[in-house]
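*Asks:* here are the coordinates; sequence isn't available:
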C-alpha cells in the first residue's frame, strides 16, 4: 500500500512542475539578441535549437548547445512530476535550475539576453529555491514520522 504524499510536499512538487513548464513556454519568446552586420534582431530559443540562422558549419554546435534550453527544464519537469516519494526530484530540480542559469548566462551572454531568457532566469531562480525548500520540507516530514514511530514504541 503506497504512502500518501504530504500536502506541503505535494504543493511544492506541483509548483516546481508549473515553473518548469513555464520555462519551456519561455522558449517561444525572444531569447537572445543577435548582431547581423550593423543591426540587432532577436531569436527565440526554438530558432536556436533548430539552427534557423546557423551559417558556415555552426549548425551542429548551435543546435547541440541550444538544446540544453529544452533538455534541462524537461528533465526537471519529468522528475518532479513522476517522483512523489523520494528526494531525487529536489536534487534534479536544483541541478537543472542551476544548469539552466549557467547555460543562459554563458551561452547567450549577459549583454544579449532578451525578455524570454530574462523570464527564464527568474523562473530558474524561483525553481531552485522551491526545490531547496521542498528538500528541507521532505527532511522535516521524514524526521517527524520517525519521531512519531519512536513515540509509539
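*Replies:* All right, it came through fine. Note that this is a predicted model, so its numbers are computed, not measured.

*Asks:* going forward, measure contacts and count neighbours with C-alpha atoms only.
*Replies:* OK.

*Asks:* Residue 21 - how many residues pack around it?
*Replies:* Residue 21 has 16 neighbours, counted by other CA atoms under 10 Å.

*Asks:* buried sites along stretch 137-147?
*Replies:* The neighbour-count check on stretch 137-147 (16 or more other CA atoms under 10 Å) flags 137, 138 as buried.

*Asks:* hmm, who's touching it?
*Replies:* Outside of stretch 137-147, the residues within contact range by CA atoms under 8 Å, 6 or more residues apart in numbering are 6, 8, 9, 87.

*Asks:* repeat that for 7 Å
*Replies:* Taking contacts as CA atoms under 7 Å, 6 or more residues apart in numbering, the residues outside stretch 137-147 that touch it are residue 9.

*Asks:* gap between that stretch and the chain center?
*Replies:* 26 Å (CA atoms, centre = their mean, to the nearest Å).

*Asks:* for comparison:
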C-alpha cells in the first residue's frame, strides 16, 4: 500500500480512534452481563469477572450456561487492543483503517455472541463506541484522499 505522509486531519482521526479503543478496554471493567438466578438473586459480571471464572465451577444451570462462553471473553479485550496498536503505529498507510473496520465488526459480533440477551451497560456502550469508531474510520479512509489546505497555503506563500 502506498505510504502517504499524515496531515492534520488524518492525525486527528487516528488519535480519536486510539482514544476510543483505549476507552473500550476500560469498559471491560463495567458490567457486561446481567441477569437473575432461579433463587431470585440478581447478578452482574464484567469481562474481568468472567475471565476469573475460567476453569471454575458455577452454581445452577444458568452458571453452567455462562461457563460455556467464559473461555471466549478474552476476545473482548484482545480486539480493542489490536485496533489500538494498529491505529497507534500505522501513520502513513491505510491498513489501520481496514483493520479498524474489521476490529469493529469482530467486536460487535463478539459482544452479541457472548452477552446475547443478558447485555448490560458496558456491552451496550461498547457497541455504541464500536459504531462510532467504524464511522470515524470510514471518514478517515476518505480523508486520506483529500489534500490539507495548509499545504496548499504553504506552496502559495513560497511562490510569492
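*Replies:* Nice, thanks for sending it over. All of these numbers come straight from a predicted model, not from anything done at the bench.

*Asks:* for residue 40 of the first structure, what are its contacts?
*Replies:* Neighbour list for residue 40 of the first structure: 33, 34 [criterion: CA under 7 Å, 6+ apart].

*Asks:* residue in the second structure matching it?
*Replies:* Counting by TM-score structural alignment, residue 40 of the first structure corresponds to residue 42 in the second structure.

*Asks:* Quick one: neighbours of residue 97 of the first structure, just the number.
*Replies:* The burial count for residue 97 of the first structure: 27, using other CA under 10 Å.

*Asks:* What lines up with it in the second structure?
*Replies:* Using TM-score structural alignment, residue 97 of the first structure sits opposite residue 104 in the second structure.

*Asks:* how close does the longest helix seen in the second structure sit to the first structure?
*Replies:* What stands out as the longest helix in the second structure, according to DSSP state H, is helix 121-143. Helix 121-143 of the second structure, aligned to the first structure and superposed, deviates on average by 0.8 Å (mean CA distance after the TM-score superposition for the first structure).

*Asks:* Check whether residue 61 of the second structure sits in a helix, strand or coil.
*Replies:* On the three-state scheme (DSSP: H, G, I helix; E, B strand; the rest coil), residue 61 of the second structure is labelled helix.

*Asks:* a strand runs through residue 93 of the second structure, doesn't it?
*Replies:* No: membership of residue 93 of the second structure in a strand is not supported by three-state DSSP, which gives coil.

*Asks:* Run through the residues that contact the aligned residue in the first structure for it.
*Replies:* With TM-score structural alignment as the criterion, residue 93 of the second structure lines up with residue 86 in the first structure. For residue 86 of the first structure, the contact set (CA under 7 Å, 6+ apart) is empty.

*Asks:* ok, back up a step: my guess is the match of residue 97 of the first structure contacts residue 134, does it?
*Replies:* Yes: Residue 104 of the second structure is in contact with residue 134 according to CA atoms under 7 Å; the separation is 6.2 Å.
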